[in-house]
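Student: Return a 3D structure for these sequence lines:
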Amino acid sequence: MRNNITQYSNYMYAIKQLRRKKNLSQSDLALEIGVSLRTIQLYEKKDANIPIKNLTKIAAYFDLSIAELYLQEVNEAQETYIRRQPFTKNGSVFYPMDHGKYLVMAPLILTEHQNEYIESLVENDFGKSTFQSGFIVDFLGDEAYRAFEISGNSMDDGSIVAIPNKAIVLGLKLGRTALEKENKTMCNKPYILVCRDRIICKWITGFNGKENAVYCQNLNKSPEYQDFELPLDDILEIFEVVKKQL
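Tutor: Have a look, this model is predicted:
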């Protein structure tokens, strides 16, 4: 007879089961992770919001990746397991979820490693990134996903669409032909622009066909942040921002 499976779409319940499997109290786990007892009690609630640094510590303690922790499921015997099999595409690892969604663990380019990433593109030698960041996406996409750490406040206007300093965004790579054809559907959206000397996050508001350039806009209207035109020849890669983590 096949057992009925109770599936949990978040890692909060799995943390409790993994802790119990190791015969740990909440106080024991709190001590191992370096947080308070109250913090662990909150983490084991369904609506908990766990900071990425603490989530990383918890996953590592149970010898799991963050993705594996997120996709832990619990059967009626209160045993944790992973039913879905991950797969790799364009340098990212995808974990199938319910309703056609995926947890994608994408290579993360931190601010201090931007120059290394640019050099790897110039030399056509982008290897496996040391860092990853996880996002839930609704589709795979034909091109690569990359995660970028934002530097500076030029895209922070305090609104719901703001992208503040140190935010992590997930970008879906677009082909250069989208820019060269002056695709109007690309306008008024945030993008990561990987240039020859820097990586920036800007809104593209239009195209200058005569100068073969795109109009880049800052959300922050402070005088120190000026809008500008960026020649297409200076752009190595372009990613549409599809998700963000603050």
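Student: C-alpha from now on. contacts and neighbour counts both.
Tutor: Fine.
Student: Now do the helices in the protein.
Tutor: For the chain, the helices defined by DSSP state H cover 12-21, 26-33, 37-43, 52-61, 66-70, 114-122, 177-180.
Student: List the buried residues in the last one.
Tutor: Of the residues in helix 177-180, those buried under the neighbour-count criterion (16 or more other CA atoms under 10 Å) are residue 179.
Student: And stretch 211-219, by the same measure?
Tutor: Going by 16+ other CA under 10 Å, stretch 211-219 has these buried residues: 213, 214, 215, 216, 217, 218, 219.
Student: and this one, so I can compare the two:
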Amino acid sequence: MTIDKFAVERLYKEKGFNQDTFAAAIGISPRKLSGILSTSAIKKVADLQAIAKVLDVQPEALLPREPKFTDAVRIDMTTKGEVHKSWAGSEFQDLPDGQILMTIPLVDQFAYAGYLSGYNDAEFLQELPKHSFIVAKRHTGKYRAFEVRGDSMDNDRRDAICAGDIVVGRAIEKTLWKSKFHLHRFEDYVIVHQDGILTKRISNHNVEEGVITCVSTNPDKGSYPDFDLRLSEVYEIYNIVSVTQKRGRR
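Tutor: From the prediction side, this is the model:
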């Protein structure tokens, strides 16, 4: 799952720890703690609980928020329900207040290259970091989280998608690619292309020719020109349903 590393760093420094003494206090190696903080990813709930205990906070205080799903974020990690797994790799845990903790694979920047060959490999997906957020119901379909690379979607507006942000995408199944995408409902997409993973706006979908037009919102069109992609060269497409902004980018 994804953690708010900035909150962790701020809290342990406020309590007088450095990274080595904090790692010792929570019972993990400095190297493991460094990996958690550098990737914002933590695989074991037990480690999250140990960190929260030393910092004297609730575990949910260390998780990022996904406001486009729901604004409520109160989690009691000791009494949440059993894990329910979907066919698409999502995990759901019922919470005492009736809400649900949803956890999905996170493709961070280090996993971009491997994802192109492993996107359909269950073992590879299981080894990816996780991204967790609160939802009101169990969402069907295939969801993935991606850490954004590059500045092509940075337009200096509050709704910009910037490097380091985490976007949550819902997959558009290939059987639906022969029907025109709902571009009026979802503007921005993650496109898993044979040459890389792109975060782009799709301005046009030519169904007959199987071509999509990809647009960068960055106004520097010299560096980020619009271009067409053939869907025959695309592995997956996700419409972006939520964005978690990287702390401190504004």
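Student: Tell me how they score on TM after superposing.
Tutor: Once superposed, the chains reach a TM-score of 0.66 (TM-score structural alignment, normalised by the length of the first structure), with 197 aligned residues with a CA RMSD of 3.6 Å.
Student: circling back: out of the helices of the first structure, which one sits most buried?
Tutor: Across those, averaging neighbours per residue (mean count of other CA atoms under 10 Å) puts helix 66-70 on top, at a mean of 21.
Student: Determine how far it lies from the middle of the whole chain.
Tutor: Helix 66-70 of the first structure has its C-alpha centroid displaced from the chain centroid by 14 Å (CA atoms, centre = their mean, to the nearest Å).
Student: Can you report how many residues lie near the aligned partner of residue 108 of the first structure in the second structure?
Tutor: Alignment note (TM-score structural alignment): residue 108 of the first structure maps to residue 106 of the second structure. Number of residues near residue 106 of the second structure (other CA atoms under 10 Å) recorded here: 26.
Student: who touches residue 106 of the second structure in this structure?
Tutor: Counting by CA atoms under 8 Å, 6 or more residues apart in numbering, residue 106 of the second structure makes contact with 1, 2, 128, 129, 130, 131, 144, 145, 146, 147.
Student: returning to what we had before: for residue 240 of the first structure, find the nearest of the helices of the first structure.
Tutor: Evaluated with CA to CA, these place helix 177-180 nearest to residue 240 of the first structure, the distance being 11.2 Å.
Student: counterpart of the closest one in the second structure, which residues?
Tutor: Helix 177-180 of the first structure corresponds to residues 175-178 in the second structure, going by TM-score structural alignment.
Student: Show me which residues of stretch 155-175 of the second structure are buried.
Tutor: Buried, per 16+ other CA under 10 Å, within stretch 155-175 of the second structure: 155, 160-172.
Student: Repeat that for stretch 234-243 of the second structure.
Tutor: For stretch 234-243 of the second structure, burial by neighbour count (16+ other CA under 10 Å) applies to 234, 235, 236, 237, 238, 239, 240, 241, 242, 243.
Student: gap between the two ends of stretch 163-176 of the first structure?
Tutor: Separation of the first and last residues of stretch 163-176 of the first structure by CA to CA, to the nearest Å is 24 Å.
Student: gap between that stretch and the chain center?
Tutor: Using CA atoms, centre = their mean, the offset of stretch 163-176 of the first structure from its chain centre is 9 Å.
Student: returning to what we had before: how many neighbours does the closest residue to the match of residue 108 of the first structure other than its chain neighbours have?
Tutor: Beyond its immediate neighbours in the sequence, the residue positioned closest to residue 106 of the second structure (CA to CA, 6 or more residues apart in numbering) is residue 145, lying 4.6 Å away. A total of 26 residues lie near residue 145 of the second structure under the criterion other CA under 10 Å.
Student: who are the neighbours in contact with residue 18 of the second structure?
Tutor: residue 12.
Student: What of residue 153 of the second structure?
Tutor: 160, 161, 162, 199, 200, 216, 217, 218.
Student: For it, which non-adjacent residue is closest in space?
Tutor: Nearest one to residue 153 of the second structure, counting by CA to CA, 6+ apart, is residue 217 at 4.8 Å.
Student: give the contact list for residue 94 of the second structure.
Tutor: 80, 81, 82, 83, 100, 101 are the contacts of residue 94 of the second structure under CA under 8 Å, 6+ apart.
Student: swap in residue 109 of the second structure?
Tutor: Neighbours of residue 109 of the second structure in contact, by CA under 8 Å, 6+ apart: 146, 147, 148, 149.
Student: do that again at 10 Å, thanks
Tutor: For residue 109 of the second structure, the contact set (CA atoms under 10 Å, 6 or more residues apart in numbering) comprises 39, 146, 147, 148, 149, 163, 164, 197.
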